[in-house]
Structure formats: structure tokens, C-alpha cells
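> A structural model of the following input is requested.
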Amino acid sequence: MSRQKISIITPCFNEEANIEQCVARVRSVMETELGEFDYEHIISDNASTDGSREILRAVARQDPRVKVAINSKNVGPFRNMAVGLRAATGDLVVPMIPADLQDPPEVIPELVAALGPDRDVVYGVRKNRRESFVMRAARDSYYRLVRAAGGAASPPPHAGEFLIARRSVIDSVIPALGSYPYIRGLVAQATERYGTVEYEWGQREHGKSRNSIPDLIDQALNGLVSTARAPIRVALFLGVFIAAAGMLYGLVSLLLFAFGLVHADPGIPTLIVAVTFFGGLQMLFLGLIGEYVVSIQAEVRPSPQAVQVEKLNL
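Okay, here's the model as predicted:
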């Protein structure tokens, strides 16, 4: 019987201080704790401008299991991850081991061990994030919102792309990647047969994360509209309810004035509150609908996928 193969994907952008350590730790885990598996370590470089490319060329020459794709331009972290996902050939796939090693490769054996016959996916769940209270609270609220809006077709709270999935799941996800893939959400939509492994989320030892607050907000909105259909339905039903309540209120007010039960003149404050409330509600729903429209447009008129200017061992 042939040995199973694990594909491990590392998206990379300006990580010259971390690449060699990342490759070495993945190699150590795979050769010691998972020696019964073959593996490939696919590093997708997002047009780095530091010395990352030279380091990648060197490690690829030293180890044919390290496979490198270098993009012609920076296409963002999720599209860059999709480059590696499309190149993966393993029976089991880990969509992301970050170059900064905040999701540690040493957890991969636990993911493999938890992948029983009744499970297609095992998610790594970050049980302890070493970040500020505000960021932890924001992330927790977001995950709860996505879970509530998407139901069973949503990833577990605090799970990311650090997971392991069977080939059949990846084969179903790849055609649906689209122009802005939310990979963990697509995996959750592909199967509900999953397990979880909790682990400590580490800190970067070298360099600084390139994910800014606007980037995180953009990724969060993409994740919400990619996996959840409930918000647009809530907006529809709430809009109908509020419109009906407004009409009923107007009718009741008209009858009260008509029968002389209310003698006060209509107040300007009431009008201002009503206009402000309904105007704000309309803007909220228009913004929500706009997010869906943008998502639809991206799929109907997708942007070109990343072009690799160089491939090593692929």
C-alpha cells in the first residue's frame, strides 16, 4: 500500500526573517512525528520585496519537498493561499501554516490523530490568543455573529485556515474558490463531519504582521457575506415589520386625531426622530445589500487569478 501524502501550504510576504525556521520546523515534525507520511511544503510568495525570494530559491534547491510559487503581484492573503491550494497534490491538506509560525507546525500530528473515519476535517481552534482584550472581544463577537448567521455551514468559533482536510473536501472546495476565497467557510460548507483540536496561538518572533485593521475588517466582511445568508433575510423581514408598524402607527394617530381623542398638534421632534430612525435603518440595509452585491459582482466578473513568474519543484 502506498504511503499517504500531506500537503502543507505556507502563504508568504516579506518573511525573510521567518522562512528558514518555518521550513525547518515543518521538516522536523514531518520527519519525526509523522514519518509514515510523505509530504510537500508549498510556499506561495506574494511578490515579496525583501530577500524572501532568494531564501526560497535556496531552500527549494536543498529540499525537493519544498515547492515554491512566486506571484507576479501581491494578490492578498486569501488569494495567495488559494494558489498553494490549487497546487497541492496530497491525500491530506493543511491550507495554512503561516510563515511567522503563530499557528505552530507541532500541532499537525494532533490534527492527523483526530482525523478518524467519521471525520473529513479537523480544525485547529485557537484557545488562547496573546493579543489585547479589545481584539479578543472583537474576534469573539465576530465568530459568534458568523456562527449565528451561517448555522452549521460555518467554521467553529476561533478556527482559521489552520486545519487538515481530506482530498475529497479540497477537490470540492477548489472549483468554488472564486476571486476572493474564504477558505475556512468553503470547507465548512463542504462537510459537517469535523473535529477540533485546541492549541495555543503563538506570537511572532520576528518581523511585524502586514495585516492592518482595514485588512481585517475587509476579511471579516468577506467571511460574513461568503458564508451567511441569514443577514439579508433578517433585513428583509425586519424591514417589512418596521414598515408595517409605521403604517399602523400612522393609521392609529390619524384615527385619534379624527375623533378628537388627541388634541396636541403633531410635534416636530417626532418627525425628526422618525426621519432619522428610518433614514439610518435604510442606510444600514443598503450597506448590507451593497456587501452582497459586491460579492456577487466579484463572482460574475472575477479578477484574473495570480500569475506565477517562477515555480520551483512544482
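> C-alpha from now on. contacts and neighbour counts both.
Will do.
> spatially central residue in this structure, please.
With distances taken as C-alpha atoms, centre = their mean, Tyr182 lies nearest the centre of the chain, 4.4 Å away.
> from Leu286, how far off is it?
As judged by C-alpha to C-alpha, to the nearest Å, Tyr182 and Leu286 stand 23 Å apart.
> how about the strands in the protein?
5-12, 38-45, 66-71, 92-94, 121-129, 159-166, 194-201, 308-312 (DSSP state E).
> go ahead and confirm the residue nearest to the centre of the chain touches Arg79.
No - using C-alpha atoms under 8 Å, Tyr182 is not in contact with Arg79, being 9.0 Å away.
> sorry, back to before: looking at the strands of the chain, which is closest to Gly207?
strand 5-12 (12.6 Å; C-alpha to C-alpha).
> got the buried residues for the closest one?
Lys5, Ile6, Ser7, Ile8, Ile9, Thr10, Pro11, Cys12 (16 or more other C-alpha atoms under 10 Å).
> stretch 69-82 now?
Result for stretch 69-82 [16+ other C-alpha under 10 Å]: buried residues Ala69, Ile70, Asn71, Val75, Pro77, Phe78, Arg79, Asn80, Met81, Ala82.
> inside helices: which ones of the residues you listed?
Pro77, Phe78, Arg79, Asn80, Met81, Ala82 (DSSP state H).
> how near is the nearest residue to the first one once chain neighbours are set aside to Ile289?
Nearest-residue entry for Pro77: Pro11, 6.9 Å, with adjacent residues in sequence omitted and distances by C-alpha to C-alpha, 6 or more residues apart in numbering. According to C-alpha to C-alpha, Pro11 and Ile289 sit 31 Å apart.
> give the buried residues for the longest helix anywhere in the chain.
When the chain is parsed with DSSP H, its longest helix is helix 268-300. Of all the residues in helix 268-300, those buried under the rule 16+ other C-alpha under 10 Å are Leu281, Phe285, Leu288, Ile289, Glu291, Tyr292, Ser295.
> one more, please, to line up against the first structure:
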Amino acid sequence: MPKLTVVVPAYNESEGLREFHARLAAVLDRLDLDTEVLYVDDGSRDDTWAVMCALRDADARVSTLRLSRNFGKELALTAGLDHVDADAAVVIDADLQDPPELIPTFVRHWREGYDVVYGTRASRAGETGFKKMTASGFYRVMERLSSTPIPRDTGDFRLISRRALAALGQVRERQRFMKGLFTWVGFRQVAVVYHRDPRHAGETKWNYWKLWNFAIDGITSFSSAPLKLATYIGLAASLVAFGFALWVLGKALLFGDPVRGYPSLMVVVLFLGGLQLMALGVIGEYLGRLYVESKQRPLYLVDEYHPSVG
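This next block holds a predicted model:
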């Protein structure tokens, strides 16, 4: 019988983990597959690990993996997928915003021959209008900047076949943007549209600062457009400055006007200095990522791993 592993990365999700597992187990019971659930504790500070261990004791299908510290969701997800030994894997968060009841639909498309079946959000309940607007803007910016076609309004909730998992396992970059990597591996992919529910319990771990840094990671991982943009802005500023210098020189030679305007001169100097610092900042973002990659540190470290006994 084909085997399906559900990978659930979690950080401080103890409040809703039991309810999540109850809904997930009810779905898995109806599947004609050999199923397993792999919970990944990304260095939680609450009793998430204790709840995971209790779920493992109560359900023989449950495996638990604990990282040595908080490495972030992208690396926790990578750790979970690295420990999958199945014909397919489903990635889902533990906050119940993505409904486990959609997994049978994913499985049906997988059996039709698709290697990646991803959930696309038609709506995002429980989120502020500002967050919805910024999320929508981010996906559309990525669509324009990246040569890899990253689906709009699509998170990590998806099913991945064995050969897509094997391809993904070959990608060991440290600055990981999993939404892009899932698409980058290629193979046959299909979307399943659904309505996202509000968080069941607890609070989101993603504040706007973390989301901003996450967006930068995504853009720099899959596009060199910011570097090109800095070049074009610098070139345009240089042409404007050169034209302005010719105008001032011609005016002084033809009309004998003295060169004056200290405030305007300061504005121009500060404007050009700001452009230069911005360009250096863009270069620094890419250079910093090269520095991290060059150190070749492990992506994550495992504290404990307990495979299922089912």
C-alpha cells in the first residue's frame, strides 16, 4: 500500500495541537493509504514538545522530531521533509488555517499523475486588510521579478510526490524560500483553490518585521532584479546630474549668472548619496547571503527523533 507522510512544523503551538491532530487523524482514517504524521518542534518555548510526545504515545502513526533550537519555519520544514520515507508527503501548518479535510483532494490529484498539488487561497479569514494587501502585493511582485513562476496566494500547504521530494532534497541552500523551491523543482503541478480559515488557537509568529525580512529572502533567492534596478537608478541619476551640470555651465557662460543655490546643492548631494547607500544596501543583501552560504554550516541540528511504531 502506498505510504503518505504528513509533515507538521510547529513553534509554540501547544494550545491548538490536540485539536489539529484530532481533525487530521479523522481525515487519515478515511484514506486507503499507509499514513504517518511527522511533527517537527522548531525549538518551541512552551510545552509543544510535551504535547507532541503525548500524541505519539496515543497514536502509533505519529513521529516526532525536535530541533536543537529555533531555526525558523523554512529550515524546520526542510528537516521534516528530509526525514520523510514515503511515496508522498503533505506539508501543513498546525494552526488549522489550512483545512486537513482538503488532503483527500490532494491525494486524488496525486493519483492522477501530479507530482505537486498545492493549495491556493481564495480568501484569508481572520487577517487584517493591511496584511491581505501586503501579501497580495508580495506575490505579484515575485511574479514579475522571478524567472521561476511562483503561484499567487499560495503557501506551504501542498502534497509532494516521492520524485519531487528527491529533487528538493538535492537543494541545500541555506537562505531558503520554500514556496519558490517547491515550484523550482518543476514536474507536473496543479492548484486546488480553497478558503483559508482563521487561526484556531494561539497567536501568529509572523509580525510585520519578520514578514518584511521573509519577503527580502524570497526576492533575493529567486531574482537579481534589485541589483539591476540599482544599476538603472544609478545610471538615470548620473544622466540627470550630467544634464543639470551642462545647463548650469551653459547658463553661466551665456548669461554670466553666478553659481548659487546652496540649499538646492545640498538636496542634490543628499539625494545622490541616498541612492548610493541604497545601491550598497542591495549589494550588501546579496553579499551577506553569499557569506552565509560560504560557511557551509548544517541547515539544522536535531535534538531528538522518535519514529512512529505503526
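> what's the longest helix of the first structure aligned against in the second structure?
Mapping helix 268-300 of the first structure onto the second structure (TM-score structural alignment) gives residues 262-294.
> kindly report the same for stretch 136-150 of the first structure.
With TM-score structural alignment as the criterion, stretch 136-150 of the first structure aligns to 132-146.
> same deal with stretch 208-225 of the first structure?
Using TM-score structural alignment, stretch 208-225 of the first structure pairs with 203-220 in the second structure.
> so what's the gap between that stretch and the chain middle?
In terms of C-alpha atoms, centre = their mean, to the nearest Å, the centre of stretch 203-220 of the second structure is set 8 Å apart from its chain centre.
> same check, this time on stretch 67-79 of the first structure
Going by C-alpha atoms, centre = their mean, where stretch 67-79 of the first structure is centred and where its chain is centred differ by 16 Å.
> repeat that for stretch 20-36 of the first structure.
Counting by C-alpha atoms, centre = their mean, stretch 20-36 of the first structure comes out at 26 Å from the chain centroid.
> list the buried residues for it?
Glu20, Cys22, Val23, Val26, Arg27, Val29, Met30, Leu34.
> could the residues you listed go into TSV alongside distance to Ala149 of the first structure?
Formatted as TSV, those follow (distance: C-alpha to C-alpha, whole Å):
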residue	distance to Ala149 of the first structure
Glu20	40
Cys22	36
Val23	38
Val26	36
Arg27	39
Val29	37
Met30	38
Leu34	38
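> and which of those residues is nearest Trp201 of the first structure?
Of the buried residues of stretch 20-36 of the first structure, the one sitting nearest to Trp201 of the first structure (C-alpha to C-alpha) turns out to be Cys22, at 15.3 Å.
> skipping adjacent residues, who's closest to that closest one in space?
Ala99 (5.7 Å).
> trace the one you found over to the second structure, please.
Using TM-score structural alignment, Ala99 of the first structure pairs with Ala94 in the second structure.
> hmm, Tyr39 of the second structure is touching Arg56, no?
No - if you go by C-alpha under 8 Å, Tyr39 of the second structure and Arg56 don't touch, sitting 9.2 Å apart.
> ok, how many other residues are close to Leu186 of the first structure?
23 (other C-alpha atoms under 10 Å).
> and the residue nearest to it when sequence neighbours are not counted, what is it in contact with?
Nearest residue to Leu186 of the first structure, sequence neighbours excluded (C-alpha to C-alpha, 6+ apart): Val173, at 6.1 Å. By C-alpha atoms under 8 Å, 6 or more residues apart in numbering, Val173 of the first structure lies in contact with Ile183, Leu186, Val187, Ala190.
> which of these lies closest to Ser303 of the first structure?
Ile183 (17.5 Å).
> aligned to Ala113 of the first structure, what sits in the second structure?
By TM-score structural alignment, Ala113 of the first structure lines up with Arg108.
> wait, isn't Asp115 of the second structure in contact with Arg158?
No - counting by C-alpha under 8 Å, Arg158 is not a contact partner of Asp115 of the second structure; they are 10.2 Å apart.
> which residues sit against stretch 103-120 of the second structure?
With C-alpha under 8 Å, 6+ apart, stretch 103-120 of the second structure has contacts from 27, 31, 90, 151-164, 182, 187-194.
> how far off centre is it?
21 Å.
> how about stretch 290-297 of the first structure?
Distance, centroid of stretch 290-297 of the first structure to centroid of chain: 17 Å (C-alpha atoms, centre = their mean).
> ok, now stretch 267-276 of the first structure?
So, by C-alpha atoms, centre = their mean, the centroid of stretch 267-276 of the first structure is 42 Å from its chain's centroid.
> cool, stretch 182-190 of the first structure as well?
8 Å.
> what's the answer for stretch 148-168 of the first structure, then?
9 Å.
> test my guess that Gly164 of the second structure contacts Trp184.
Wrong residue type there; residue 164 of the second structure is Ala, not Gly. No - judged on C-alpha under 8 Å, Ala164 of the second structure makes no contact with Trp184 at a distance of 10.2 Å.
> more crowded one of the two?
Higher neighbour count among Ala164 of the second structure and Trp184: Ala164, with 20 against 16, using other C-alpha under 10 Å.
> enumerate every residue touching the alignment partner in the first structure of the more buried one.
Here Ala164 of the second structure is matched to Val169 in the first structure, going by TM-score structural alignment. Each residue near Val169 of the first structure by C-alpha under 8 Å, 6+ apart is listed here: Asp120, Val121, Val187, Ala190, Thr191.
> thank you kindly, that will do.
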